[in-house]
Structures are given as structure tokens and as C-alpha cells.
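Trainee: I would like to see how this sequence folds:
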Amino acid sequence: MTDATTVEGAEGKTYNGLPGAFLYALRTSESWLFKGYVVLALLLTLAIGFVFVSGLLSILAATSTVRGGTFTFSRSFFLFVGLLVVAPLLAPVLLVARRHRRSVSTVAYDRGMALSALGFVATLYVGLVVSVPPALQESTSSGVIAALYDLPQIAGLVPPLVGVAVMYAVHRVLR
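Mentor: Here you go, the predicted model:
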């Protein structure tokens, strides 16, 4: 018997929620590349979660005496940005776990999702480099980094958005 939070897998094993989906995807996928991505996604999600929780605590401490208004919005927006960064890291794991649960996943799908997800991780890095404030930029001999520094900071949103679009396209094409 199954309920809304427990789902029977193809091997008779179940998973409950996100942590179980990670283990289930790791266990059922035949792609070593995807298994490596599951481990990387878990580590990155924990690290990014730690950074965002630390940042939120700093924001709360700095604005604890101020009442509502803009500061309340900035706290909420900070959490929203954290979710926007972490959700695309988790999506490939959840998609592959769901497809394996339904016994419709293939090694090509798992591998494609892993490659597109790794591409998203690379675009996150590029977006971070672009969005570094000028006061924190270090001098570099790399022409690529210098060109990224020269872009407007708002352009740092473009690479991760392209990474998400590619991940979605790979999902649609390989399913």
C-alpha cells in the first residue's frame, strides 16, 4: 500500500521525499556520469544552502530593529533567489528518479540530464564571475575573465538562465 509521500519503485523499494529521491536515483541509474552528478548536486546543494542560511542570518541580524516594509521584502527575495539557484540543481535528480520509478528511463536520458546539469553548474560559475562587484574584482591576465568582468553585473543572470533552458530542452528531447 502506498500513500501520497511514499512511492513504490521498480525494484519494490520506496523513497520518501527529496533525500530518498537522491538515494533512489543513485541506486537505480546505470549511468556513472549521472551517479557522479547526484553526489555533486548533493554537495553543492548543501554548500549553497549553508551560504544562503548564513546570509539570511546576517540580513536578519542587520535588520532586526527595523519594522517591515522594504527590509521584509529583501529577506523574502533573498530566500527566493536561493530557491532559484538550488531548484535547477535538484531537478535532474528528481526527474531521473521519477522516470526510473515509472520504468521509462534510459541510460541516454540519465547521461543527457547529467551533462546538461553539469553545464548548468558551469553557467552558475560564469554568472557569479560576471556579477562580481568592481571593488572585489581581482586583476587577472586571463582575457576571458577580464571580458566577463567588463560585462554589466545584471548580465550575470543570463548564463544560468541559458543553462536552465538547455536542461529543459534536453529533458524534452530525450524523454
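Trainee: okay, CA-based contacts and neighbour counts for the rest of this
Mentor: Fine.
Trainee: For stretch 10-23, measure first residue to last.
Mentor: Distance between the two ends of stretch 10-23: 14 Å, counting by C-alpha to C-alpha, to the nearest Å.
Trainee: and it, which residues are buried?
Mentor: By 16 or more other C-alpha atoms under 10 Å, the buried positions in stretch 10-23 come out as 14-15, 21-23.
Trainee: same question, stretch 50-61
Mentor: Residues 52, 56 are the ones in stretch 50-61 that count as buried (16+ other C-alpha under 10 Å).
Trainee: what comes into contact with it?
Mentor: Contacts with stretch 50-61, where a contact means C-alpha atoms under 8 Å, 6 or more residues apart in numbering, come from 75, 78-79, 82.
Trainee: In ChimeraX, select just the buried ones from those.
Mentor: In ChimeraX, a selection of the buried entries from the contacts of stretch 50-61 looks like this (16+ other C-alpha under 10 Å):
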select :75,78,82
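Trainee: From residue 7, how far off is the closest residue to residue 6 other than its chain neighbours?
Mentor: Of all residues not flanking residue 6 in the chain, residue 16 sits nearest, at 5.2 Å (C-alpha to C-alpha, 6 or more residues apart in numbering). Counting by C-alpha to C-alpha, the separation of residue 16 from residue 7 is 7 Å.
Trainee: and this one, so I can compare the two:
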Amino acid sequence: MSEEYGGLLGAFPYAFRHSDSRLFRAYTAVSGVLVAVLTLFFALALVVTVASTTGSASGTITFVRSVFILLGFLVVAPLVAPVLFVARRIRRGGSDAPYDAALGATGVVYTFTLYLGAIASMPAEFELDGQVTPRPEPTGVTAPLVEALYALPEALSWTIPLAGAALIYLVHRRLR
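Mentor: Next up, the predicted model:
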């Protein structure tokens, strides 16, 4: 039906141009920028880790380096998934606004779960500029939510974005 898109980078403009959903097109634009920023963040974190562990011949150090790559992929892949799902659907049969909007909405939810997972993973105390600093006390309208996230064990903070990623897949399976 339509011209082809050239892989991952070409899927973003292709899906943006051919989708009938404004929500999905907005998600495509925002997620493209967010993917670029997160990719840069994880690449720089990997460079810093490699630089700080140069000269160490331990298998554990090599494992830590690999974890940065895996973690980056696990964070970025669900951001890209709605765009790839929609681009593939458009290429195979045309745009479907309700499907596009649903995947755009689940992409937004996933993005929000990344933020919630970051809040939940914040330790009770951390060192900043040589001083031990407690995490900020929750205030305002979102205080109950932040308190609930603080109560979640840090080791389980990854389950929040995982739930958002699973939602993307479930909506795709349900509506395809």
C-alpha cells in the first residue's frame, strides 16, 4: 500500500506521517526524542563504567558492563515498540485510528511508569557532594502516591516499568 520504511529510524517518520491518530503522532514525536536522550544516557554511562573499570580483569566487571547494555535495551525497547507495531500495521493494511491511539496511550503510560519506577528506586539516603542526603519528603497532591512508591522495596522498583511494557504488548495483542 505505502512506501517502505527503512528500519527502526525510518519507522518513526513513516508512522508519524501515515497515522490518523493525533495522540499516536504526538507520542511518536515525544518518544523519538526520549529514545535519543535515553540512548545517549546509557551510552555515556557505559563509557564511564568502562573507563572506571579499565585495568580490572574480573569477570564481574565485564558482567556489569554488559548489564548497562541490557538495561538500556530493556528501557528503550518498550518506548519504540508502539511505533514499530503501528508502522508494521500501516505497511500491511493501512492506518487504524483506534489501534494507533490505544498504542499511543499505552506508550504514554509506559513513559509515566519509567518515572514512577525511578521514584520507587530512590534510596532513603544517598551521598551527594560528599554529604549524606535523605530523599525528599513527599508533598502536595501526589504525596500519597510518592509515599506508596517509597514504601515499595527498591529491589522491586523495576516491576513498575515492566507492568507498563506488558500493557503495551497486551493492548497490541488484543487490538491487532
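Trainee: returning to that earlier point: the contacts of stretch 50-61 of the first structure in helices, which ones?
Mentor: Among these, the members found in helices (DSSP state H) are 75, 78-79, 82.
Trainee: Can you add distance to residue 59 of the first structure and give those residues back as a markdown table?
Mentor: Conversion of these to a markdown table gives the following (distance: C-alpha to C-alpha, whole Å):
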| residue | distance to residue 59 of the first structure |
| --- | --- |
| 75 | 7 |
| 78 | 9 |
| 79 | 11 |
| 82 | 14 |
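Trainee: Of all pairs in the residues you listed, which one is the farthest apart?
Mentor: Farthest-apart pair in these is 75 and 82; separation 11.0 Å (C-alpha to C-alpha).
Trainee: how much does the helix or strand containing residue 174 of the second structure stray from the first structure?
Mentor: If you go by DSSP states H and E, residue 174 of the second structure is part of helix 159-175. Following the fit onto the first structure, the mean deviation recorded for helix 159-175 of the second structure is 1.1 Å by mean C-alpha distance after the TM-score superposition for the first structure.
Trainee: So which residues of the second structure form strands?
Mentor: Applying DSSP state E to the second structure gives strands spanning 125-128, 131-134.
Trainee: what packs against the last one?
Mentor: The criterion is 3 or more C-alpha pairs under 8 Å, 6 or more residues apart in numbering; DSSP states H and E, and the helices and strands that strand 131-134 of the second structure contacts are strand 125-128.
Trainee: check contacts around the corresponding residue of the second structure for residue 39 of the first structure.
Mentor: Under the alignment (TM-score structural alignment), residue 39 of the first structure pairs with residue 29 of the second structure. Counting by C-alpha under 8 Å, 6+ apart, residue 29 of the second structure touches 12, 16.
Trainee: any idea how far residue 29 of the second structure is from residue 9 of the second structure?
Mentor: Distance of residue 29 of the second structure to residue 9 of the second structure, given as C-alpha to C-alpha: 12 Å.
Trainee: go on, residue 136 of the second structure?
Mentor: Counting by C-alpha to C-alpha, the gap from residue 136 of the second structure to residue 9 of the second structure is 39 Å.
Trainee: If you tally nearby residues, what's the number for residue 83 of the second structure?
Mentor: When counting by other C-alpha atoms under 10 Å, one arrives at 28 neighbours for residue 83 of the second structure.
Trainee: Spit out the contact partners of the most centrally placed residue in the first structure.
Mentor: The centre of the first structure sits closest to residue 89, judged by C-alpha atoms, centre = their mean, with a distance of 2.2 Å. Counting by C-alpha under 8 Å, 6+ apart, residue 89 of the first structure makes contact with 41, 45, 117, 120-121.
Trainee: Could you narrow the residues you listed to those that are also in contact in the second structure?
Mentor: Using both residues aligned by TM-score structural alignment, their matches' C-alpha atoms under 8 Å, the second structure keeps these contacts from these: 41, 45, 117, 120-121.
Trainee: returning to that earlier point: any idea which of the contacts of residue 89 of the first structure has the most stuff around it?
Mentor: Going by other C-alpha under 10 Å, residue 117 tops these with 28 neighbours.
Trainee: Return the residue of the second structure aligned against it.
Mentor: For residue 117 of the first structure, the equivalent position in the second structure is taken to be residue 107, counting by TM-score structural alignment.
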